[in-house]
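J.: Next comes the sequence, and after it the predicted model I'd like to discuss.
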Amino acid sequence: MSGLGSRLWGRHPVGWSAGVMRRRRWQHRSAIEVTNEPILEFKPGSPERAALQKALADLKGKTEAIPCVIGGEEVWTPTVRYQLSPFNHAHKVAKYCYADKELINKAINAALAARKEWDLKPVQDRAQIFLKAADMLSGPRRAEVLAKTMVGQGKTVIQAEIDAAAELIDFFRFNAKYALELENSQPISVDVSTNSMVYRGLEGFVAAVSPFNFTAIGGNLAGAPALMGNVVLWKPSDTALLASYAVYKILLEAGLPPNVVQFVPADGPMFGDAVTGSEHFCGLNFTGSVPTFKRLWKQVSENLDRYRNFPRLAGECGGKNFHLVHSSADVASVVNGTLRSSFARIKRWIEHAKKSSSLTVLAGGGRGRLLHVFFATQEIFGPVLTVYVYPEQRYKEVLELIDTTTPYGLTGAIFAQEKRIIEEARSLLRNAAGNFYINDKSTGAVVAQQPFGGSRISGTNDKPGGPHYLLRWTSPQAVKETHVPLTDWRYAYMQ
């Protein structure tokens, strides 16, 4: 399986009432208590279904004009593009334009002008903006963002609900919680001096480059650095502009100052050249393909001498998720988990399997479901399930095969009932997956439950959805304040 749905499948729906009501209790000035946003079911006759149907009807046949937003102002350039609905190419869901190099540089300057004031704003105030945005997404703006994700990115209602509602809400709420807890994480002080840690934003601007497939990722790539006091240039995916712009507007309505995040649709290579070429570039928050991330990393290295700091590079790329099935596994659980992690077909890879002399299509191969043999090394980035059948006595060889065959290290799963086998797999596959599942499918990571990410060429494994992720977007300053004057330059042993 490829990494397409690694975040998605597996969150369970609940009723509307649980989704509307939130429990948040302030423990003290810098701590909050939050829980994962429940998944709504959209049953016939439910209020959430009615709200979504209205939102979908409002989008029917309409084209939303989406400008670049630079320095708080809407800007249009001559380079006009259209986002098409993936299941109805006749429907132009959005009209937008590309920022040119001059406009990107203007966005950089506008962001830098806002950096100092935003960084000095107390984290409690910054957190409140994201908590308010989460409440808006949870309640009155939920249907709008879901509808725009469905129409613009071709997701089903539950796919959109898991992504654009639950995961994005969780990112905003838990990031706020983690930021406040980080502020409370202070070093030890002694009688004669007080020690403290100041969690500053990075000096410069962060470029956020978001993908087409997850609305939540875009909101988090731009939102997490901003929460920590950074200013951001957000380049959304061309094929996710409709939903991304909705999230951006919600953040502004929740109180995010206009210049903190610049909304900059642009040609990918031009944007990359412009941001990595700026002396003020201090970070990249990226989700996308391996070749693009490598290109940006190389550009950063080539421009290293012009930067004032060493830029922070955070990247989430793809994967080749594995389900390792041992003979002791519960077969029904294996089948159900694997089917939940995979979908229908990608024709090009099926045709490749048919033409190959070393591969055999065991069943299907047409437009319906299929099960075929294909132990590939590259990410397909689509719903293709490949199966490798191994002799039971070669189990240990298969462990090595999994660890060494692909260059990825995103997610994987072991299905077995024998504890010895599970522990052996955990040990030998220690570096093969950033998210490892035992007797469960290799997809469906939930914010704060399974912080997500992989290493090797799957990315930098910074674990969005967990508390450590926010540290990537801070430049801590240790402060020592001494309360007792020093009366002698000599140490005691020198007396």
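T.: Sure, I can see it.
J.: Only C-alpha atoms from now on, for both contacts and neighbour counts.
T.: Fine.
J.: What distance do you get for the residue nearest to the spatial centre of the chain to Pro464?
T.: Nearest to the geometric centre of the chain sits Ile217, at 3.5 Å (C-alpha atoms, centre = their mean). The gap separating Ile217 from Pro464 is 9 Å, by C-alpha to C-alpha, to the nearest Å.
J.: swap in Ala110?
T.: Using C-alpha to C-alpha, Ala110 is found at 27 Å from Pro464.
J.: rewinding a little: before we move on, what SS does the residue nearest to the centre of the chain have?
T.: helix (DSSP: H, G, I helix; E, B strand; the rest coil).
J.: so it sits right up against Leu168, yeah?
T.: Yes: counting by C-alpha atoms under 8 Å, Ile217 touches Leu168, with 7.5 Å between them.
J.: Report the separation between the nearest residue to Ala353 once chain neighbours are set aside and His352.
T.: Nearest residue to Ala353, sequence neighbours excluded (C-alpha to C-alpha, 6 or more residues apart in numbering): Leu359, at 5.7 Å. According to C-alpha to C-alpha, Leu359 and His352 sit 9 Å apart.
J.: okay, pairing it with this:
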Amino acid sequence: TVGTNIEKYRSYPRIVGETGGKDFVVAHPSADRAILKTALTRGSFEFQGQKCSASSRAYVPASIWNDGFKEEFAAEVDGITMGDVTDLSNFIGAVIDERSFAKNKAAIDRAAADPTCTIIAGGTYDDSVGYFVRPTVIACTDPENEVFKAEYFGPILAVLVYEDEKYDEMLTQMESVSDYALTGSVISGDRAAAAYTMEKLRFAAGNFYINDKSTGAVVGQQPFGGGRASGTNDKAGAPQNLMRWTLTRAIKETLVPPTEYGYPHMG
């Protein structure tokens, strides 16, 4: 819109863009299971997953996933209370509107029909009274699948289970599988592994969390913003964001100005 109206501006406009995300949680084999489960549940399904920072893809080692975590996590997700938001015993409510409901319904139906995907929790929806989509967890064996790339902006989490010894290979693949680069987190009990992951994924998330969910930034408390398709990464709430809107003027005063045009070597 700015580009098509550029002739109307006296000065070129300054733009800060903040669009969407396909935010991740990476679990290192040293991850604490309880921390991981809570980070996934809260990060993915709080506010019905309707946050640009919501966790919507997770990478979990086989040593954790196959050791009862899959069943524990699925049971927790299926136990999430959902309903009227005026009833404070409910954790989540309906998605925002019919368009959002249709988008999430289509994503669930697509995953249900995909042979590389298995719905392990949720997978149902109901618009008879409000636009309700159950929190849904999809385990997918194809790391290039749409479920790891597309932003659904709803309560849908895609999980890739990786072999523990292929941690670095997994990081390399997931770093740019999605166009977005807004938020992400690593759950790790190994400080060196957490630092390595943070460095490896330095361009994959403008806001990176260690042993926490991928959401929670509050303007004025934690600078927020991402790059790539997620926006201009101008970090709302940070001092450098203020500089984005200032007009910088350079001033030069010459105390001994020349009075002839010629240079000394010309004589």
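T.: Ah, there it is. None of the values given here were measured: they were computed from a predicted structure.
J.: What helices and strands are in contact with the longest strand along structure 1?
T.: Across structure 1, the strand with the greatest residue count (assigned by DSSP state E) is strand 88-97. Identification of packing neighbours for strand 88-97 of structure 1 by 3 or more C-alpha pairs under 8 Å, 6 or more residues apart in numbering; DSSP states H and E yields strand 64-66, strand 80-85, helix 241-253.
J.: Tell me which of those is the most buried.
T.: Counting by mean count of other C-alpha atoms under 10 Å, helix 241-253 has the highest mean neighbour count of those, with a mean of 22.
J.: Could you pull out the strands in the stretch 351-495 of structure 1 for me?
T.: Ranges of strands in the stretch 351-495 of structure 1, per DSSP state E, counting those that start in this stretch, are 361-363, 371-373, 386-387, 408-409, 411-415, 435-438, 455-456, 475-482.
J.: The first one vs structure 2, average offset?
T.: Okay, so that is strand 361-363 of structure 1. For strand 361-363 of structure 1, the mean deviation from structure 2 after alignment is 2.0 Å (mean C-alpha distance after the TM-score superposition for structure 1).
J.: Where does whatever residue of structure 1 lines up with Ala39 of structure 2 fall, secondary structure wise?
T.: When structure 1 is aligned by TM-score structural alignment, the residue opposite Ala39 of structure 2 is Gly337. Following DSSP states H and E, one finds Gly337 of structure 1 within helix 331-341.
J.: re earlier: ranking the strands of the stretch 351-495 of structure 1 by mean neighbour count, which comes first?
T.: Mean neighbours per residue, mean count of other C-alpha under 10 Å, is largest over those for strand 408-409, with a mean of 28.
J.: which helices and strands does it pack with?
T.: strand 455-456.
J.: Once aligned, what mean separation remains between the strand it packs on and structure 2?
T.: Counting by mean C-alpha distance after the TM-score superposition for structure 1, strand 455-456 of structure 1 comes out at 0.8 Å.
J.: Distance from the chain centre to that strand, please.
T.: Distance of strand 455-456 of structure 1 from the chain centroid (C-alpha atoms, centre = their mean, to the nearest Å) equals 16 Å.
J.: so the host helix or strand of Ala114 of structure 1 matches what in structure 2?
T.: Ala114 of structure 1 is located in helix 101-120, with elements delineated by DSSP H and E. Aligned using TM-score structural alignment, helix 101-120 of structure 1 spans no residues in structure 2.
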